[in-house]
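Engineer: Sequence below, structure please.
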Amino acid sequence: MRMDVLTLFPAMFEEVFAASILGKAKEKGIVSLQAINFRDYSNNKHNTVDDAPFGGGGGMVLKAEPIFAAVEALISEGAAKPRVVLMCPQGEPYTQRKAEELSQESHLIFICGHYEGFDERIREHLVTDEISIGDYVLTGGELAAMVVIDSVARLLPGVLGNEMSAVTDSFSTGLLEYPHYTRPAKFREWEVPDVLISGHHINVANWRRKQSLRRTWQRRPELLTHVELTKEERQWIQAWERNPADSI
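Structural biologist: Next up, the predicted model:
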């Protein structure tokens, strides 16, 4: 996969693209990552990329010309058109399902803004997706783009050492992930649940499913509306609702 980021601060991405999982994926050739300063595509001698909004008001607005020029320069002739993702607080809330959708693409372009906003023609005629990582405002779209890039890249085959890690992550199954334990089996007075050291794989799988369901019911019950539950699982939830103490 190829991922390009249009930003006024490409230096912010240097360490992110070189470190940890992303760095290894880049070294393996699984993903191509680059940050481009769209100021280089400005069409005026001062290389300005923003201007005052028509109609007045505070703040500056990113101009359409340099953004369009930068995106068009990144599109290879004859290649499939990339998804162009605008990072903005007005976008659709980002989810694991969206990450999985984007991971199927071969080329993604992210646009990171600053100032008051974007010329609306960028939204209307250039971008394919608008994404928000939460109901809050950042100083720019760079940190949000890093979040999306990381969550998408880790889904690509060969990026993670254990391919099952992405499959069982929170939200990948529609539920929050079950609790994890490792050695020692007893730490201070706290012991690992017996089922996990029983060697009985079916019992372990059933325990994990029940724990995921319970944790989701406790912390993010709205997620359960999108999960297909068995009759037994619905009975578990009904029992927890009657006696919440049993779910602890």
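Engineer: alpha carbons only for contacts and neighbour counts from here, please
Structural biologist: Fine.
Engineer: Please enumerate the strands of the protein.
Structural biologist: Taking DSSP state E, the strands of the chain run over residues 2-7, 32-37, 50-51, 61-62, 83-93, 107-112, 117-118, 129-132, 186-187, 190-191.
Engineer: before we go on, could you also do this sequence so I can check it against the first one:
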Amino acid sequence: MNIAIITIFPEFFEGPLNVSLVGKARATSLLETAVVDLRTFGVGPHRQVDDAPFGGGAGMVLQAEPLANALEPFANTHRVLLTPGGDQLVQGTLDRWASLESLTLVCGRYEGIDERIAQHFIDEEISLGDYVLLGGEVAALAIIEGVTRLLPGAVGNAQSVETESFRDGLLEEPQYTRPARWRGWDVPEVLLSGHHGRVEEWRRRQRLERTRQRRPDLLDQG
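Structural biologist: As a prediction, the model looks like this:
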């Protein structure tokens, strides 16, 4: 899969793209990434990429021309704008994107981007949630991790991807590892029983209860 990131801070990605599963996926060419510095397409001797908003107001807006020029090489990809005003990112969106050949992530900044770019050069607008960050770079990294782990061969045990939170509309059950007793707290006995049927029944009950307590909205959606 190919993922391009358009940003005014390319150095933001130097470390994260080279570690963990993302780094391994890139090393084996399972994932190809291109970090595009928007300022390369800036206007004038100072490579300007932003300007004051029409109508007045605080902050700056990323200009249309630099963004259009940066996006044109990726016209045949699925182009996603990362913005607080977008649809909230959910697991189903990552599943859908993981089946694509190419994805382009546009990192918003300041007060946003010229709306004409959003209307004519963007296929989808996505937000991490109901809060505002300094820009779209953190969201881009979240998406890259979320998509990479879904690529065939990226995760050592593919079953771990199929049995996690949100796969069946529920949160994942509690997890335990050795030792069975730690500081006086014991692992649930059923997990030590070796009885796979009872273990699966316990896990299902735990997923339901945890979802009911923490994310009842997921049950309402079901």
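Engineer: Superpose the two chains and report the TM-score.
Structural biologist: TM-score of the superposed chains, computed with TM-score structural alignment, normalised by the length of structure 2, equals 0.96; 222 aligned residues with a Cα RMSD of 1.2 Å.
Engineer: Please name the nearest non-neighbouring residue to Asn43 of structure 1.
Structural biologist: Counting by Cα to Cα, 6 or more residues apart in numbering, the nearest residue to Asn43 of structure 1 once its immediate chain neighbours are dropped is Pro66, at 7.0 Å.
Engineer: Isn't that neighbour up against Ser42?
Structural biologist: Yes: the criterion here is Cα atoms under 8 Å, and Pro66 of structure 1 meets it with Ser42 at 4.8 Å.
Engineer: so what sits against both of those two?
Structural biologist: Contact criterion Cα atoms under 8 Å, 6 or more residues apart in numbering; residues shared by Pro66 of structure 1 and Ser42: Val49.
Engineer: Against Leu192 of structure 2, how distant is the equivalent of Tyr181 of structure 1 over in structure 2?
Structural biologist: Using TM-score structural alignment, the equivalent of Tyr181 of structure 1 in structure 2 is Tyr176. Per Cα to Cα, to the nearest Å, Tyr176 of structure 2 is found 11 Å from Leu192 of structure 2.
Engineer: Report the aligned residue range of structure 2 for stretch 236-245 of structure 1.
Structural biologist: Using TM-score structural alignment, stretch 236-245 of structure 1 corresponds to no residues of structure 2.
Engineer: Show me what counts as buried in that stretch.
Structural biologist: For stretch 236-245 of structure 1, burial by neighbour count (16 or more other Cα atoms under 10 Å) applies to Trp236, Ile237, Trp240.
Engineer: just stretch 51-71 of structure 2 next, same as before
Structural biologist: Within stretch 51-71 of structure 2, the residues scored as buried using 16+ other Cα under 10 Å are Pro53, Met60, Val61, Leu62, Gln63, Ala64, Glu65, Pro66, Leu67, Ala68, Ala70, Leu71.
Engineer: For Gln88 of structure 2, the count of nearby residues, please.
Structural biologist: 14 (other Cα atoms under 10 Å).
Engineer: Which residue comes closest to it once chain neighbours are left out?
Structural biologist: With Cα to Cα, 6+ apart, the residue lying closest to Gln88 of structure 2 is Ser127, at 4.8 Å.
Engineer: The equivalent of that neighbour over in structure 1: what's it in contact with?
Structural biologist: Aligned counterpart of Ser127 of structure 2 in structure 1: Ser132 (TM-score structural alignment). Ser132 of structure 1 makes contacts with Met87, Cys88, Pro89, Gln90, Gly91, Glu92, Pro93, Tyr94, Ala144, as judged by Cα under 8 Å, 6+ apart.
Engineer: which of those residues still touch in structure 2?
Structural biologist: Conservation of the contacts of Ser132 of structure 1 in structure 2, assessed by both residues aligned by TM-score structural alignment, their matches' Cα atoms under 8 Å: retained contacts are Met87, Cys88, Pro89, Gln90, Gly91, Glu92, Pro93, Tyr94, Ala144.
Engineer: All good on my end, thank you.
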